[in-house]
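Enquirer: Quick one: sequence and predicted model below, then my questions.
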Amino acid sequence: MAENTRRLTMPFFDVQKRLGLNLDHWMTIQSAEQPHKIPGRCHAFEKEWIECAHGIGGIRAEKECKIEFDDFVECLLRHKTMKRLSAIRRQRDKLIKEGKYTPPPHHLGKEDPRP
């Protein structure tokens, strides 16, 4: 019975194996060799975190490498960056509403189109 279940869950056609690709490795570790030799956006942060956490175990790494991990997660998800941009937009909109700031024409879409 277990073998029948395993057969049903196996892919019919393994594209990665057929083409010699390892997409799982590319998608989980940005520090790994990437297609076209272009490093991932958060390559440096992930590398620092992996170097810090390597060989010390999950529990110690959670405590000792928290700064590196937080930097890596921020690079991936950009929560703080989006929060900051939102605050900047709110401030800009507030100043426009109060009449203290006039955005340049190219920010309003009123600029003449370029050739």
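Expert: It's in. What you are looking at is a predicted structure, and each value in this text was computed from that prediction instead of being measured.

Enquirer: make it CA atoms for all contacts and neighbour counts henceforth
Expert: Noted.

Enquirer: any idea which residue sits dead centre in this protein?
Expert: Of all residues in the chain, the one closest to the mean position by Cα atoms, centre = their mean is L76, 2.7 Å from it.

Enquirer: Isn't that residue up against C42?
Expert: Yes. At 6.6 Å, L76 counts as touching C42 under the criterion of Cα atoms under 8 Å.

Enquirer: related to what we said a few turns ago, and for the helix or strand encompassing the residue nearest to the centre of the chain, what's in contact with it?
Expert: According to DSSP states H and E, L76 maps onto helix 66-77. If you take Cα atoms under 8 Å, 6 or more residues apart in numbering as the criterion, helix 66-77 is touched by R41, C42, F45, E46, E48, W49, C52, K80.

Enquirer: So Q16 versus D24, what's the distance?
Expert: To D24, Q16 is 9 Å away according to Cα to Cα, to the nearest Å.

Enquirer: So for the helix ranked longest in the chain, what gets flagged as buried?
Expert: Secondary structure of the chain per DSSP state H: the longest helix is helix 79-98. Buried residues in helix 79-98, counted by 16 or more other Cα atoms under 10 Å: R92.

Enquirer: put this beside the first:
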Amino acid sequence: MSTTAQAQTEGLGFYGFRVRQAEGRSGLAVALQASHCGRPFRQASASLADLPEAAASGETRASRRDAMPFFDVQKRLGLNLDHWMTIQTAEQPHKIPGRCHAFEKEWIECAHGIGGTRAEKECKIEFDDFVECLLRQKTMKRLSDIRRQRDKLIKEGKYTPPPHHLGKEDPRP
């Protein structure tokens, strides 16, 4: 590691934030202190008063090195490549709503902000409606039952389907 890279990363904590130096302990040791449950403490970014180079240069904002780099490239470029695939209620490319748009919207509105565990119980009806709309299992079962009943009636001779259902209709010009 070069000396400039070491100088830049010196004093950075667990998540890349600057930490205060404790009595005789390095910044990394302070950042990696564990809470009573064993998880590391969250480290907030240091204030400008704690950063001597920022105070000396008279900066009014924290330097860009202090923040964790997170780039939403699609948002910066104004693109919407995959958001419409993950949630049907998002804006669609050709303004045509998805087949189950209404059911998904009801489920998301119900589950929003209450957490996964509560949402499983409280929004079960909305979620089941959404899944049925996507998979159509009950609809397919009902249609197969209707077809089975029709075939049974045809075998017994109680029902004769019209000719256009059998493909024996007169050809049209």
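Expert: Everything's here; your move. From a predicted model like this one, the values you see are computed outputs, not experimental measurements.

Enquirer: Could I get the TM-score for this pair?
Expert: The TM-score (sequence alignment, normalised by the length of the first structure) is 0.81; 114 aligned residues with a Cα RMSD of 6.9 Å.

Enquirer: Translate the residue nearest to the centre of the first structure into the numbering of the second structure.
Expert: Residue pairing (sequence alignment): L76 of the first structure is matched to L134 of the second structure.

Enquirer: Would you mind measuring from its match to F127 of the second structure?
Expert: 11 Å.

Enquirer: what's the answer for Q88 of the second structure, then?
Expert: 14 Å.

Enquirer: quick one, which of the two is more surrounded?
Expert: F127 (21 against 18; other Cα atoms under 10 Å).

Enquirer: Count the residues that sit near the aligned partner of S31 of the first structure in the second structure.
Expert: In the second structure, the residue matched to S31 of the first structure (sequence alignment) is T89. For T89 of the second structure, the count of nearby residues is 19 (other Cα under 10 Å).

Enquirer: looking at it, T89 of the second structure is touching P97, isn't it?
Expert: Yes. The pair T89 of the second structure / P97 is scored as a contact, 7.4 Å apart, by Cα under 8 Å.

Enquirer: what sits against D82 of the second structure?
Expert: So D82 of the second structure contacts nothing (Cα under 8 Å, 6+ apart).

Enquirer: ok so, going back, in contact with the match of S31 of the first structure, which residues?
Expert: Applying Cα under 8 Å, 6+ apart, the residues contacting T89 of the second structure are P97, G98, H101, A102, E104, K105.

Enquirer: Quick check: the last one vs Q92 of the second structure, distance?
Expert: When Cα to Cα is applied, the distance between K105 of the second structure and Q92 of the second structure equals 14 Å.

Enquirer: swap in the fourth one?
Expert: To Q92 of the second structure, A102 of the second structure is 14 Å away according to Cα to Cα.

Enquirer: again with G116 of the second structure
Expert: For G116 of the second structure relative to Q92 of the second structure (Cα to Cα), the value is 26 Å.

Enquirer: which one of the two has more residues nearby?
Expert: Taking neighbours as other Cα under 10 Å, G116 of the second structure and Q92 compare with Q92 leading, 15 against 12.

Enquirer: Confirm that one sits in a helix?
Expert: No. According to DSSP: H, G, I helix; E, B strand; the rest coil, Q92 of the second structure belongs to no helix; its state is coil.

Enquirer: Identify the residue nearest it in space, chain neighbours excluded?
Expert: W84 (5.6 Å; Cα to Cα, 6 or more residues apart in numbering).

Enquirer: Name all residues that make contact with the one you found.
Expert: W84 of the second structure neighbours (Cα under 8 Å, 6+ apart): A90, E91, Q92, P93.

Enquirer: Comparing the helix holding L76 of the first structure with the second structure, how large is the average distance?
Expert: Superposing on the second structure places helix 66-77 of the first structure at an average distance of 0.1 Å from its equivalents, by mean Cα distance after the TM-score superposition for the first structure.

Enquirer: circling back: any chance of a ChimeraX selection covering the buried ones in the contacts of W84 of the second structure?
Expert: Per 16+ other Cα under 10 Å, the buried members of those correspond to this ChimeraX selection:
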select :90
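
Enquirer: which of the contacts of W84 of the second structure are also in contact in the first structure?
Expert: Here is what carries over to the first structure from the contacts of W84 of the second structure, by both residues aligned by sequence alignment, their matches' Cα atoms under 8 Å: A90, E91, Q92.
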